[in-house]
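Visitor: Predicted model and sequence below, questions to follow.
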Amino acid sequence: MKKFFEAFANVWKIEELKNRILVTLGLLLVYRFGAHVTLPGIDATQLNSLTNQTQGGIGWLIDVFTGGAFSQASVFALGIMPYISASIVVQLMGIAVPYLQKLQKEGESGRKKLNQITRWLTILITLVQGPGYIYNLYRTLPPGAFLLPSSSFAFLFSSVVILATGTIFAMWLGEKITDKGIGNGISLLILVGIIARMPQAFIQEFTSVVTKNNGGPLQLLLEIVAWLLVIIACIMMIMAVRKIPVQYARRTTSGDFEQDMMGGNRQWIPLKLNASGVMPIIFAQAIMFIPAALAGLSKSDTAATITSQFQNVFGLAYNVVFALLIIIFTYFYTAITVPTNKMADDLKRSGGFIPGVRPGVETGDYLDRIMSLITLPGALFLAFLAVFPAVVSNFGVQQQWALFYGGTSLLIMVGVAIDTIQQINSYLLNRHYDGLMKSGKNRKAVA
């Protein structure tokens, strides 16, 4: 523990890292402040009915992803979810649209064009979701909550423009955190929203268990222990790797490569059990918002059934679909982020090979087969953790606190926290300090 605090103190000795952390904290503070700025024309003192709508189920999840802005009728009420939805659409279209496939292969310039396409698509999505949110306000809030005529075109137009602007500004904050801060900007925006709701959920569980004698302190202690065990399981899953041995051939005097039969100069390729991180959870959760939203536009009995099924995050149908989407997106995102064919080509050009596997195409097929094998248990475990809150809720745990037992909330918290620590760790190691994940004395610079 002492070594960890020493490493943490070293963070403030690196001027660039300190500035990036301060920039990140400042931008996150701006985002949290904006989550409490109510839309013009709405009485902030009459939002009780909207708050009640987000006390559980899908409404609670939407409110968490927006950092509480949804229940505050805030200028950030749509949050960053339209941007995530746009990212999903662009990545899915990248499989079938040749132009997007071409951009994916153009390196940095192609990535910038894809980002621009994603931004424009985000604006279009906000212009669709904005009127839907205002319509929800019409149905939920009492007439006295509207300081301006709610049916007027001026109120609708201005509110939609402000909601779209809020999402664009939140997207800009996330990109600035990624560029000028410590990275993972979009994920950090979601993280602070989750953390903001956590104390309230725990207080409600504490009140229910201790003061209302629903199990007493012993049950609360068991719940905390179980919660810590789930966190440890999440960390183990995210950090688990399969190491593939790689041996590099020796270069002869003629410039050709020859295999080192003595087995020297061996290295490893670390293939993560969960190479996609928390993105499958975020993608799947964004998709799960769609059926209930579309069904809510109809008044038929079928639409009402679909709405009730997909608004109950503890229901069987919701969790089965959610788990399947997570498995699908885990494979999909892993295929995008782990280009096994490119890894095989890079190994061949550098004289590297996997013992017993021919360089080139066979190496690419071998790596692809290994990734498929290790992704399956990773995807299944990720899906199980995602639906685990529905399991613990059957043991008397309050729903809001149960949602932190795995599910979207805990997986994003742990995943983003690990990614952020790794970002800070890399800065420390580059400046010849021990990282937050490694103990020992400060390293000396090598001349």
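Guide: On my side now, so go ahead.
Visitor: For the rest of this, base every contact and every neighbour count on C-alpha atoms.
Guide: Fine.
Visitor: if you go through the stretch 201-350 of the chain in chain order, where are the helices?
Guide: Using DSSP state H, counting those that start in this stretch, the helices of the stretch 201-350 of the chain run over 216-239, 279-295, 301-311, 316-337, 340-349.
Visitor: Dump these to JSON lines, plus mean neighbour count and distance to Gly57.
Guide: Shown next, in JSON lines, are the helices of the stretch 201-350 of the chain (neighbours: other C-alpha atoms under 10 Å; distance: least, C-alpha to C-alpha, whole Å):
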{"stretch": "helix 216-239", "mean neighbour count": "15", "distance to Gly57": "20"}
{"stretch": "helix 279-295", "mean neighbour count": "19", "distance to Gly57": "11"}
{"stretch": "helix 301-311", "mean neighbour count": "17", "distance to Gly57": "6"}
{"stretch": "helix 316-337", "mean neighbour count": "18", "distance to Gly57": "11"}
{"stretch": "helix 340-349", "mean neighbour count": "17", "distance to Gly57": "39"}
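Visitor: let's bring in a second model and compare:
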Amino acid sequence: MALGNAGGISSGLGKFTELRQRLLFVLGALIVYRIGCYVPVPGVNPDAMLAMMQAQGGGIVDMFNMFSGGALHRFSLFALNVMPYISASIVMQMAVYILPSLKALQKEGESGRRKITQYSRIGAVILAVVQGGSIAVALQNQVAPGGVPVVYAPGLGFVLTAVVALTAGTIFLMWLGEQVTERGVGNGVSLIIFAGIVAGLPAAVIQTFNAVRDGSMSVIALILIGIVVLGFTYFVVFMERGQRRITVNYARRQGGRNAYMNQTSFLPLKLNMAGVIPPIFASSILAFPATLAQWTGQSTSSTWLPRISNALSPGQPLHMIVLAALIIGFAFFYTALVFNSQETADNLKKSGALIPGIRPGKATADYIDGVLTRLTAVGSLYLVAVCLLPEVMRSQLNTSFYFGGTSLLIVVVVVMDFIAQIQAHLMSHQYESLLKKANLKGSGRGR
């Protein structure tokens, strides 16, 4: 028995050693990612690039720079981050529910999902080439404050070098994210985006405390910001865990001599089924006019584009109204794509399950669709509140501390998934330990 206990202890330590190795692998991968964010693309003046980006604040550039952890402002190898892969995956996910051929491919199992993932990778490479080439061409004519050119030697050679470097950086991050998913804990791509967002948090905190020290922000405003941040983070966690459980009953079945009693289960429907997709799409569309006005303002004499940009700038009433409408619209659109009420009703009918008081088939589909519509309405209003809070804080409290919106949603969702993965590893360790103890007790009684 002593040898058995020693074997159980050593296997337990081995299990914890595996978890520790996985966590260390995640940490090492994130360190490699952060180092790559400081390696500039050949041919670019990093100081001039940073000065120009800071002078042209706002627009979609700031949002992508936040996701890349400042890599875009430095125009480093990881300037595009994994955003081309995320965009390609979202488009492919939508195409699966629209195109019958891709939908049939998904139903083939693991082989079909691998093909769809391969298509997403190819799409990511194409998007990286297009985005990298567009940025490289636009940077050739840009100058930093003081007349310092951003690019040392503009021309075709620089454009090709930048495209190859940025595309290679995106492909490397795709590979690194897959390695983290396989050998680490959690989703690798999500953790890379999480690291990019969190990387800017210390600077924002220092900037806020400097504002209090300089007198541009009061201590009361700082305390209020801290209370709002903690309270709203708790609110986001609560809403992300929220779900509507529809009771499902399974009919009594007779199997040989055994009769199976009625079983009751639940069909869980998340409150925010669309996730962070609606805020990302809405913010990208709204930020595009401002970014286009910044990049083309010096080369065009038109006045309508700056007017539209000013009207849609953050803090303006029109910006808040349009942002809320886009988020609500994308929430309903994306939820309708990822969840098919009729298919769910058919699966329940095939498995002999029914919702109490609802007839199987079309009536069940209509009932689920009605519940999902009400949930999506509440979830979209929750997304609107989260995304508009930063603008209210900046306008009313006069703070530059970035909080809320898409970044908060991504951070909360990734942290929740990361903790769930660690708990799953710990639970599997406890389950295996209980099985080994039971086997040891059974062998002892046999003797």
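Guide: Nice, I can see it. The model shown is predicted, which means the values in this text are computed figures rather than measured ones.
Visitor: Got a TM-score for the two of them?
Guide: Here the superposed chains carry a TM-score of 0.83, computed using TM-score structural alignment, normalised by the length of the first structure; 420 aligned residues with a C-alpha RMSD of 3.1 Å.
Visitor: rewinding a little: go through the helices of the stretch 201-350 of the first structure and name the closest to Ser74 of the first structure.
Guide: Within these, the stretch nearest Ser74 of the first structure is helix 279-295; the backing value is 19.3 Å (C-alpha to C-alpha).
Visitor: what angle separates the closest one from helix 301-311?
Guide: 150 degrees (axes from the mean of the first three to the mean of the last three C-alpha atoms, to 10 degrees).
Visitor: How far away from the center of its chain is helix 279-295 of the first structure?
Guide: 13 Å (C-alpha atoms, centre = their mean, to the nearest Å).
Visitor: and if you look at stretch 437-445 of the second structure?
Guide: With C-alpha atoms, centre = their mean, you get 47 Å for stretch 437-445 of the second structure.
Visitor: again, but for stretch 412-422 of the first structure
Guide: For stretch 412-422 of the first structure, the distance to the chain centre is 9 Å (C-alpha atoms, centre = their mean).
Visitor: Find me the equivalent region of that stretch in the second structure.
Guide: Under TM-score structural alignment, stretch 412-422 of the first structure corresponds to residues 410-420 of the second structure.
Visitor: Report the mean distance between that stretch and its aligned residues in the first structure.
Guide: With mean C-alpha distance after the TM-score superposition for the first structure, stretch 410-420 of the second structure departs from the first structure by a mean of 1.5 Å once superposed.
Visitor: Give the buried residues for that stretch.
Guide: 410-415, 417-418 (16 or more other C-alpha atoms under 10 Å).
Visitor: Then stretch 146-160 of the first structure?
Guide: 146, 150, 155-156, 159-160.
Visitor: List the contacts of stretch 168-183 of the second structure.
Guide: 22, 25-26, 29, 33, 77-82, 84-85, 125, 128, 186-189, 191-192 (C-alpha atoms under 8 Å, 6 or more residues apart in numbering).
Visitor: Run through the neighbouring helices and strands of the helix or strand harbouring Leu435 of the second structure.
Guide: Secondary-structure assignment from DSSP states H and E places Leu435 of the second structure in helix 405-446. Counting contacts by 3 or more C-alpha pairs under 8 Å, 6 or more residues apart in numbering; DSSP states H and E, helix 405-446 of the second structure is packed against helix 2-36, helix 188-199, helix 219-241, helix 277-296, helix 362-396.
Visitor: Looking at the ones you listed, which is nearest to Ile60 of the second structure?
Guide: helix 277-296 (4.8 Å).
Visitor: what's the matching residue for Pro306 of the second structure over in the first structure?
Guide: Under TM-score structural alignment, Pro306 of the second structure pairs with Ala304 in the first structure.
Visitor: hang on, its match packs against Ala293?
Guide: No. If you go by C-alpha atoms under 8 Å, Ala304 of the first structure and Ala293 don't touch, sitting 11.0 Å apart.
Visitor: picking that back up, make TSV from the buried residues of stretch 146-160 of the first structure and add distance to Met236 of the first structure to it.
Guide: Output for those, formatted as TSV (distance: C-alpha to C-alpha, whole Å):
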residue	distance to Met236 of the first structure
Phe146	50
Ser150	51
Phe155	50
Leu156	48
Ser159	45
Val160	43
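Visitor: Dump the residues you listed into a markdown table; add secondary structure and distance to Leu324 of the first structure as well.
Guide: Converted to a markdown table, these look like this (DSSP: H, G, I helix; E, B strand; the rest coil; distance: C-alpha to C-alpha, whole Å):
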| residue | secondary structure | distance to Leu324 of the first structure |
| --- | --- | --- |
| Phe146 | strand | 41 |
| Ser150 | coil | 41 |
| Phe155 | helix | 41 |
| Leu156 | helix | 38 |
| Ser159 | helix | 36 |
| Val160 | helix | 34 |
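Visitor: Nearest to Lys212 of the first structure, out of these: which one, please.
Guide: Phe146 (38.1 Å).
Visitor: Next one: that closest one from Ala73 of the first structure, what distance?
Guide: 11 Å (C-alpha to C-alpha, to the nearest Å).
Visitor: any residues in contact with both of the two?
Guide: By C-alpha under 8 Å, 6+ apart, the residues touching both Phe146 of the first structure and Ala73 are Ile42.
Visitor: As CSV, the helices and strands packed on helix 405-446 of the second structure with distance to Leu312 of the second structure would be great.
Guide: Formatted as CSV, the entries for these read as follows, by distance: least, C-alpha to C-alpha, whole Å:
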stretch, distance to Leu312 of the second structure
helix 2-36, 33
helix 188-199, 24
helix 219-241, 25
helix 277-296, 7
helix 362-396, 13
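Visitor: of all these, which lies closest to Ala55 of the second structure?
Guide: helix 277-296 (10.4 Å).
Visitor: if we can go back for a sec, farthest-separated two in the buried residues of stretch 146-160 of the first structure?
Guide: Top of the distance list for those (C-alpha to C-alpha): Phe146 and Val160, 15.2 Å.
Visitor: any idea which helix is longest in the first structure?
Guide: Using DSSP state H, we find that the single longest helix of the first structure is helix 107-140.
Visitor: can you give me the angle that one makes with helix 279-295?
Guide: 40 degrees.
Visitor: Report the buried residues of helix 107-140 of the first structure.
Guide: Quick answer for helix 107-140 of the first structure (16+ other C-alpha under 10 Å): 110, 114, 118-119, 121-123, 125-127, 129-134, 137, 140.
Visitor: And for stretch 50-66 of the second structure?
Guide: Result for stretch 50-66 of the second structure [16+ other C-alpha under 10 Å]: buried residues 50-53, 58-66.
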